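Participant: Structural data only, the sequence is not supplied:
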């Protein structure tokens, strides 16, 4: 038993004995499951065990995670012979394309059952009942490489060719020794058939899988666990490795409860008097059962501070692990990260605590604030090795798979939704969210696909006892009731059939029931915005040119990139200050987009005044409404559905300014009353089927339902203004309510959109994990889990969008477009795969080989030299564009 190897250094051929590696990993699990911490307490409550029982039993399972390495086939992979297998029957050669060592562990599962049954003192043992209860937990620990690996039936019989009789003898000895070390106490009800208990172990297996993965990662880290090939007693080694595991976990800060300062009052925390919504957040009654909070108010009304208040109070109430703040886009996430860092440092965490806060999205390594917080060398991407340092921020941040394990995370909602999809290592994400308060902002932006994934996340989080805070400005009544009813079903309270229709509104759903409270609007956020319509493209361009030359700042939000580029070229030629005309859309490289964001913030941000604001023209697409905390004097918007329009007008007179354009602390805006100019078709009470597509083909391609555009225009004509928050509910329900009347000629296209929505729901349901099935291949309808080569989709798209690295030539050699910024993602654009990417000029094979050899991280990303392509181009001023054909 002691001669089996578990880890080998391929360069030095030093090896670590398998029994020691198994105990290293078990020691990490033992320390993670500290009975005084929330993780162990919650798992114990879920399983109906004591914390001591829970800690010992799960650690026992984790210690057996690598039983597959006891097989003869695996041991003979070593070029030397620590195994000393001479005289034993040789099995078939190891074949990872057939079964890897994690799956081979199932060869010994029946041995484990027999041992546990033998140790149990009761005579009425039902092995089938025991198998039903512990199988999900062994599925979890055997799947410690991040994917379920369950093997049974004929496949298990075939697997016996990789093992010999001596392996079974040695495995039995090892199981006995681990039992002697840990003395697990299995409760009596684990030895009878109990479907309810079996379902509980299935549900908790996801968290056990996360513990197993995390324990194996850290237990394999040679910075803490040195290789040992000399024999010492397992009892002595168990004491030594527990000490090392405790050191590792303390230095990294793993699974450590966030030590939150006591919440005293909103005003003391944030330094100003609360609005009605914020006051509600500091006084609403909290309970220890799972709670759902929905905060509805206008943009800029202080929903973020209200959410942080609820979260802070929950931390004080039930010792939550921490919180995760999810937002819809990377840009909004970056902005929120700055705010949360300030709040975290000043008001939430004790200054002496070694606390971890991370930025969780796919481009976090390019965020300057985040990089400085972890001292991360983002220029080093020639190395393929993942480094794990003892500094807690760096450890959590060097892999997106681990990033949710930090006490506080700010990121895109996608990072949380990935925990509900069949992606390798998703159990780490689920473990990271376990015991946290989830705050999700702008949930009204979710389509039916994301909405269904969100419900699955709600199911899992509520079932584990977690609470959620949802923030919105334009959620429809139907959407809200759907979310409330879902949570009510999860926690087993009476289903609400009707809800309060006031605005602003705060709602809490918990074990007591569903309670909504109508709130007073903050007078500073009450606005009336006039509405005027422009129907001709030249009329819009002339209006922008005239106002810009008069000294106004003006923004025009267009619905497609191509339309924004066309307008930009027309307008720039005729304005007096051409250097203050800025084009902003989604087809810029990250570096150029960041520079444009900085420039827009300089001209139109909160700190700007008339010396900067005057003559500024921004031609933009939807990215403007999604990401920037700026305000404009004048706004034109292409016609769009009401919820999008409300988001857009949130950038019109967003900050209150005096006659010099400076932010006005007297709360009186000295500018003329705001007006949104809407570029739209001519109104038609009885529109034809092509009412929208005739002149607004791009708009229909983006928003698909002319009916919702028509309903938006109808209510705007009737009200002649957008009054917020007074008419917020009316504006949304007039477009998305169940009782709206759609013109007969627009109904067919709307039915098609609704059919697509149903398709999205079905697709989301099909790809989502069936949590109740436990950590197994059966938890996915298709049975297919995605490896690292593919990422599960958290967003629905009818288009395949591809990343392309924009390159140029210097001295004949291809280099990044932004060659001074060594990270390739600064030079990446995202374009439609079929429409653009596949038609771009491809580099020669030699160019490709040289480029990838120099920048290994770009191996699977398309590269494109824009200078040599006759059909497409790239400029920092314009972004990616289609070149005009020469006559």
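Facilitator: The structure has been received and is ready for your questions. From a predicted model like this one, the values you see are computed outputs, not experimental measurements.

Participant: Going by C-alpha atoms from here, please, whenever you check contacts or count neighbours.
Facilitator: Noted.

Participant: can you count the residues close to residue 846?
Facilitator: Neighbour count for residue 846, taken as other CA atoms under 10 Å: 8.

Participant: what sits up against the host helix or strand of it?
Facilitator: Element membership of residue 846 [criterion: DSSP states H and E] is helix 845-854. Residues outside helix 845-854 that contact it (CA atoms under 8 Å, 6 or more residues apart in numbering): 382, 813-815, 858-859, 863.

Participant: Most widely separated two among those residues?
Facilitator: The span of the contacts of helix 845-854, defined through CA to CA, is set by 382 and 813 at 18.2 Å.

Participant: Closest one of the contacts of helix 845-854 to residue 683?
Facilitator: Nearest to residue 683 among these: residue 863, at 46.0 Å, using CA to CA.

Participant: here's the one I want to compare it with:
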């Protein structure tokens, strides 16, 4: 590469590639060799062995040969900058005239043809693809897809139609310009070793090859374009320049597993998690480790087990073994929500630090839209994590990998499940996600909580992960058999099309999918740890009030779960006057910071270490929505819940009698576990469901749940049988229900078809049907789907939720505004001025107070008027602070209210966000 740079013709050396505001510039050959050398280092020092093997399998080339292919592509990625269109971009800089003079002195005319001057699409990535394609053709080689890597190095493939027009312009270029193109391509082919590899290349490179290659080229280009790491000033020893620049970015090498082989399974778990010597691995944990040890290559492992069996630890241990065996770069742990991701992060961080080899440094990332407000992640960014204990290394959060496009490139990632599902979505720079995920072991938690729409994306992601040879571990407490079968078929489709026989209903159960087939491993269940009575109570406030009064007459902790925020607020309002100071409300319509604070306090009060007289309340009523359904480690005495699908109902039951307690912790009346189900307006002659429940969940599933609802529930004995019976396609309802159930089931089928159709609209094709890179970006070229260009908009596509928007609530004053929390805490904050950006601590406080507004405000014609109002009310100074830029404000009055184009909202720390039925003026007159 140094020889290529030294030997560059005067014409090539006169062309510019990088230009700063001060007029300093870097020549094109310098940037090309910088990028090529960084690509070589990425292959040698960053890329996982598992990805290298995957690329070798797909191409039939050896690792050294593929390295040459990558270095060549990185070295010619900007050949399209050797054009008059690109050169003219310097015309507005101070050095533009000087650059132009130098280029023309070397015989390269800068006068554009009319066709080039009028071209609307002649970007350098597009032009580079055309130049590489023609270079291959002139030498008699057809390697379909190779040139597309150059064309896509800005995060999106090129369009066939514009390639044709660009090709005609390139072919009309003067010979002296075409000579520069050939100099770049011929010289890079020699310098990279690609000249010898070219005759061995397959005739076509499919996206399973080109996506990872583009991802690596983008990484190399971004690193080589970092002016701190690679100054515009040229000269000096190239090897030293590249090594120093690469070190400056501080990428971490693939994970070298610290304790891959440590005796028995019990020894393995003790060493892996730092547990005491007397610890014995649970049956599920031991079985998971044994299952992956016997797997042939990459595999899918599904762990079905009740809460409390240590599934997360089983998955981390199994993932660690797979990473060691397959040479993975790291591991990703995905959870359903930001809250659950935050909860898993410190556990995963401790595990990662303990299992990084002594003297090694690995990187870790928390990935969701509010990670900046995680204290655990902030501490890692500032100081990293290390230990003086021998045998362990260090874990850090590297700055270069913090942007949303680069988030998957760290060794360890804790994220919301969206970050895995986005792999299946057509979106810009998706190749960086593919290269990041392709080198990891993927763990997806709480799989049962994903609806059909999200499951469709998960199935597509599983197909691509299997094609890349990525091991995947799925965790669930209650997984319907048909859902599990669809996930198994998705992963298995990449190496077998044999039909899958009926799957077991045993519980706990492990399912292993690899090239040897599908194996199910029954695991010894733990003894029954709870038997709860289940009763259906009449709908209405009177029946609820009478029941609550009776249950907690002698104290106790009662949990009421409602299916909607409004129903939870109404229920809270009913009891807060009767039991003042003893009722709490939890739902998603609280500000993010307040919700986190409330949930943390609840975990402490009802956690395993609190007892009556020592932190556990004598009497309390917890009214909540689905936020209490999973991943919230609380232990109540009794549950009253709205009707919900059986698997979710079982999750809710998991919030009572969760921990072993002395008898005195629970009043005598509540020592037997009790569950009460409401939300059924009538049962005869057929079920009539409360409106909110029927709107959120499929009535057909709720009817089947009601039909299978037992009078007594044993944990864990009854979990699988109840879930499988409820979701069984063969369910026959009672005769009196038949007509209504048939209607509900027909509606559900239509909803499922619509969900699958909507999901497929934005998905990439299955690997078998993806022969060209452009097929993974078709919607960009075939329609006006421009909203898909954004990361945030893309994330919204993988969840089947109504469109909405978030706002930061503030209190408007005569002189400006103050944060809403000032009103909630009755303190007297100084007013902030609209036109000035707040200081950092206040900006952080405001940004962490974000609130999701009701979906109705974003529906149809209402959206434009509401977002315009919010933007108008947003302080102008927010645009000048990075934490607040692009955010909108919900400017409330002193009563915490706003009339937003006819929809009246009110926020309080007691109720959260409420939608009121009348305006403040109307209420003052009644």
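Facilitator: Sure, I can see it. Note that the coordinates shown come from a computational prediction; the quantities given were computed from them, not determined experimentally.

Participant: Quick TM-score on the pair, please.
Facilitator: Once superposed, the chains reach a TM-score of 0.88 (TM-score structural alignment, normalised by the length of the first structure), with 831 aligned residues with a CA RMSD of 2.9 Å.

Participant: Give me the buried subset of the contacts of helix 845-854 of the first structure.
Facilitator: 814-815, 858, 863 (16 or more other CA atoms under 10 Å).

Participant: if we can go back for a sec, so which bits of the helix holding residue 846 of the first structure are buried?
Facilitator: Within helix 845-854 of the first structure, the residues that count as buried by 16+ other CA under 10 Å are 848, 851.

Participant: With the second structure overlaid, how far apart is that helix on average?
Facilitator: In this overlay with the second structure, the average offset of helix 845-854 of the first structure from its partner residues is 4.7 Å by mean CA distance after the TM-score superposition for the first structure.

Participant: what's the answer for stretch 52-62 of the first structure, then?
Facilitator: Taking mean CA distance after the TM-score superposition for the first structure, the mean distance separating stretch 52-62 of the first structure from the aligned residues in the second structure is 1.1 Å.

Participant: can you tell me what part of the second structure that stretch aligns to?
Facilitator: Under TM-score structural alignment, the counterpart of stretch 52-62 of the first structure in the second structure spans residues 64-74.

Participant: That stretch: which residues count as buried?
Facilitator: Neighbour counts over stretch 64-74 of the second structure (16+ other CA under 10 Å) mark 65-74 as buried.

Participant: Just those: which are in helices?
Facilitator: 65-74 (DSSP state H).

Participant: which one among these gets closest to residue 351 of the second structure?
Facilitator: residue 67 (33.1 Å).

Participant: OK, contacts around the closest one?
Facilitator: So residue 67 of the second structure contacts 40, 43 (CA under 8 Å, 6+ apart).

Participant: Just the helices from the stretch 701-850 of the second structure, written as ranges.
Facilitator: 719-727, 738-761, 778-782, 791-797, 820-825, 840-847 (DSSP state H, counting those that start in this stretch).

Participant: for the stretch 551-700 of the second structure, that is, sorry about that
Facilitator: Using DSSP H, counting those that start in this stretch, helices in the stretch 551-700 of the second structure cover 565-576, 592-605, 646-653, 691-696, 699-708.

Participant: Which of these sits closest to residue 719 of the second structure?
Facilitator: Closest among the helices of the stretch 551-700 of the second structure, using CA to CA: helix 646-653, at 7.3 Å.

Participant: The first structure: matching residues for the closest one?
Facilitator: Under the criterion TM-score structural alignment, helix 646-653 of the second structure matches residues 642-649.

Participant: cool, and stretch 447-467 of the second structure?
Facilitator: The aligned range for stretch 447-467 of the second structure is 443-463, by TM-score structural alignment.

Participant: So which bits of that stretch are buried?
Facilitator: So for stretch 443-463 of the first structure, counting by 16+ other CA under 10 Å, buried means 443-445, 448-463.

Participant: Save the buried ones among the contacts of helix 845-854 of the first structure as TSV, and put in distance to residue 12 of the first structure too.
Facilitator: Converted to TSV, these look like this (distance: CA to CA, whole Å):
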residue	distance to residue 12 of the first structure
814	38
815	37
858	31
863	38
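
Participant: Tell me which residues touch the aligned partner of residue 212 of the second structure in the first structure, please.
Facilitator: Matched to the first structure by TM-score structural alignment, residue 212 of the second structure sits across from residue 207. Counting by CA under 8 Å, 6+ apart, residue 207 of the first structure makes contact with 427, 430-431, 434.

Participant: Name the member of those residues with the most neighbours.
Facilitator: residue 427 leads these on contacts (other CA under 10 Å) with 31 neighbours.

Participant: what's in contact with stretch 672-690 of the first structure?
Facilitator: 528-537, 540, 633-639, 649, 652-653, 691-692, 695-696, 713, 743, 745-746.

Participant: For ChimeraX, write a command that selects the buried ones of these.
Facilitator: Selection of the buried residues among the contacts of stretch 672-690 of the first structure in ChimeraX, burial being defined by 16+ other CA under 10 Å:
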select :528,529,530,531,532,533,534,540,633,634,635,636,637,638,639,649,652,653,691,692,695,696,713,743,745,746
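
Participant: Which ones among the contacts of stretch 672-690 of the first structure map onto strands?
Facilitator: If you go by DSSP state E, the contacts of stretch 672-690 of the first structure have 528-534, 634-638 in strands.
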